[in-house]
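>>> with the sequence up front, the predicted model follows.
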Amino acid sequence: MRIGKLFSNYGYCSRRETNRLIDEKRVTVNGKLAIQGQWVEEEDIILIDNELITPKDKVYIALNKPVGITCTATKDVESNIIDFMNYPEYIFPVGRLDKASQGLILMTNDGVLANEILKSENEHEKEYIVTVHKPFDDSFMKGMSEGVEICGVKTRTCKLSRISEDTFRIILTQGLNKQIRRMSKAFGYKVVRLERIRIINIKLEGIDIGKWRYLTENEVMELRNVED
């Protein structure tokens, strides 16, 4: 694999940070200075500042993201999620939850598991509570559940249930950019509140806005079983 992916999989740093370290001539592979995008093997001797790089302990976190925080590991983006958490080790968000939305986002340094969670073909469930700006009827729910044309593609069928005259629960198995907002807009509705409450087997329940907790061993095992 490429060296940036190896560093990310090991939980050491991002691919961008890997390139920075390489530019600073702090990384060697089998005694030679590394180059950006270099292909490496796990058995290669890779040193950073003359110290052998080894896989770090994996970290798995469930965060209740507030509105206004951007799900990016890019530090120069204002109100980014990394600065918000201020976690002492390298972690990154698994997927995204748009700035205007709140709720569950997973944070980890496990690039392998993150990639499996994000693979569209795996059709992992994500559950949301959504409030729109006016009451909706049953035709709205039927149309949303059957799939909507957005961004040149038709969304997958999904599960909807009514909570109140203007609020519904929706379970998706894909993650198009601002998908729920765009689906609702196609029927003339504006989303005024969107909260993600579940990703696969991980639930938001019990985590206050802006707070986080580590996943339990059982939760991580269940995620890995889904991966398999």
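Nice, thanks for sending it over. Residues are numbered from 1 along each chain as shown.

>>> please count neighbours and contacts with C-alpha atoms only from this point.
Will do.

>>> in the longest strand along the chain, what's buried?
In the chain, with assignment by DSSP state E, the single longest strand is strand 191-199. Along strand 191-199, these residues count as buried under the neighbour rule (16 or more other Cα atoms under 10 Å): 191, 193, 194, 195, 196, 197, 198, 199.

>>> wouldn't residue 93 be in contact with residue 111 here?
No. Judged on Cα atoms under 8 Å, residue 93 makes no contact with residue 111 at a distance of 10.2 Å.

>>> and the longest helix seen in the chain, what does it pack onto?
Ranked by residue count and defined by DSSP state H, the top helix of the chain is helix 217-227. Judged by 3 or more Cα pairs under 8 Å, 6 or more residues apart in numbering; DSSP states H and E, helix 217-227 is in contact with helix 111-118.

>>> how far does the helix it packs on sit from its chain's centre?
Taking Cα atoms, centre = their mean, to the nearest Å, one finds the center of helix 111-118 at 9 Å from the center of the full chain.

>>> identify the spatial nearest neighbour of the residue of the chain positioned farthest from its centre, chain neighbours not counted.
Within the chain, the residue lying farthest from the chain centre (Cα atoms, centre = their mean) is residue 31, at 35.8 Å. Distances taken as Cα to Cα, 6 or more residues apart in numbering put residue 45 closest to residue 31, at 7.6 Å, once the chain neighbours are dropped.

>>> putting a second one here so we can go through both:
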Amino acid sequence: MRINKLLSNLSFCSRRETNRLIEQNRITVNGQLPQPGQWVEETDIILIDNKPIPVKDKKYIALNKPVGITCTASKEVQTNIIDFLDYPEYVFPVGRLDKASQGLIFLTNDGEFANKILESKNEHEKEYLVTVNKPFDDFFIEGMSRGVEICGVKTKPCKVTRVNEDTFRIVLTQGLNRQIRRMSKTFGYTVTRLERIRIININIHGIDIGKWRELTEEEVLEIKHF
């Protein structure tokens, strides 16, 4: 695999940070300075500052993200989720939840765990509670459930149930950019509140807005077996 992915999978640093370390000549592969994105094997002798890559414990965090926080690890973004979390060890967000939305998001230092969740073929469920700007009828529910043409593709069929006249629950198995907002807009509705309340087997109950907890070993194992 590429050296960036290897260091991310080993929970050492992000793929972008790997490039920075390479540019600073702090990494060697079999005694040679590597290139960004270089292909490596796990059997290669990879040193950081002339020392073996330290083995770090895997971390798995469930955060109830508030509105206004951006799901990026980039320090160039003032509202980045890493500064907001202020976790003492390296972690990164698994996927995204747009700045105007709130709710559940995972952060981890386990690249393989993140890849398993994000692989579209795995069709992992994510559940949302959504409020729109005006009451909707059954035609809206049925149309959203069947799939909607957005950004040149038709969304997969999904589960949509009414909560009240302007709020619904929706369970998706894909994660197109701003998918629910774009789907709703197709029918003439604007999302005014969007909260992700579940990812696979983990729900947001008991985690206040802006707070987080670490996933249990049992929860992580269950996610990995989905």
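That came through fine. Remember, it's a predicted structure, so these values are computed and weren't measured experimentally.

>>> let me know the TM-score between chain one and chain two.
Scored against TM-score structural alignment, normalised by the length of structure 2, the superposed chains reach a TM-score of 0.98; 226 aligned residues with a Cα RMSD of 0.8 Å.

>>> contacting residues for the residue nearest to residue 31 of structure 1?
By Cα atoms under 8 Å, 6 or more residues apart in numbering, the residues touching residue 45 of structure 1 are 29, 30, 31, 52.

>>> Provide the aligned range in structure 2 for the next helix or strand after the longest strand of structure 1.
Where DSSP states H and E defines the elements, the next helix or strand beyond strand 191-199 of structure 1 is strand 202-203. In the comparison with structure 2, strand 202-203 of structure 1 aligns to the range 202-203 (TM-score structural alignment).

>>> do you have the helices of structure 2 handy? List them.
Under DSSP H, structure 2 gives helices at 3-9, 15-23, 81-85, 111-118, 138-146, 179-186, 217-225.

>>> the shortest one: which residues count as buried?
Going back to what we said before, that points to helix 81-85 of structure 2. Within helix 81-85 of structure 2, the residues that qualify as buried are 81, 82, 85, counting by 16+ other Cα under 10 Å.

>>> over to the last one?
Taking 16+ other Cα under 10 Å as the neighbour-count basis, helix 217-225 of structure 2 is seen to contain the buried residues 220, 223.

>>> the closest residue to residue 158 of structure 2 other than its chain neighbours: what's it in contact with?
In space, and not counting its chain neighbours, residue 158 of structure 2 is closest to residue 145: 4.9 Å by Cα to Cα, 6+ apart. Residues near residue 145 of structure 2 by Cα under 8 Å, 6+ apart: 157, 158, 159, 160.

>>> so residue 39 of structure 2 makes contact with residue 3?
Yes. Counting by Cα under 8 Å, residue 39 of structure 2 does reach residue 3; the two are 5.9 Å apart.

>>> which of these two has more neighbours?
Under the criterion of other Cα atoms under 10 Å, the comparison of residue 39 of structure 2 against residue 3 puts residue 3 first, with 23 against 13.

>>> next one: that one from residue 111 of structure 2, what distance?
13 Å (Cα to Cα, to the nearest Å).

>>> repeat for residue 135 of structure 2
Separation of residue 135 of structure 2 from residue 111 of structure 2 (Cα to Cα): 42 Å.

>>> neighbour count winner among those two?
For residue 135 of structure 2 versus residue 111, neighbours defined as other Cα under 10 Å are more numerous around residue 111 (20 against 12).

>>> now the more buried one: closest residue in space, sequence neighbours ignored.
residue 9 (4.3 Å).
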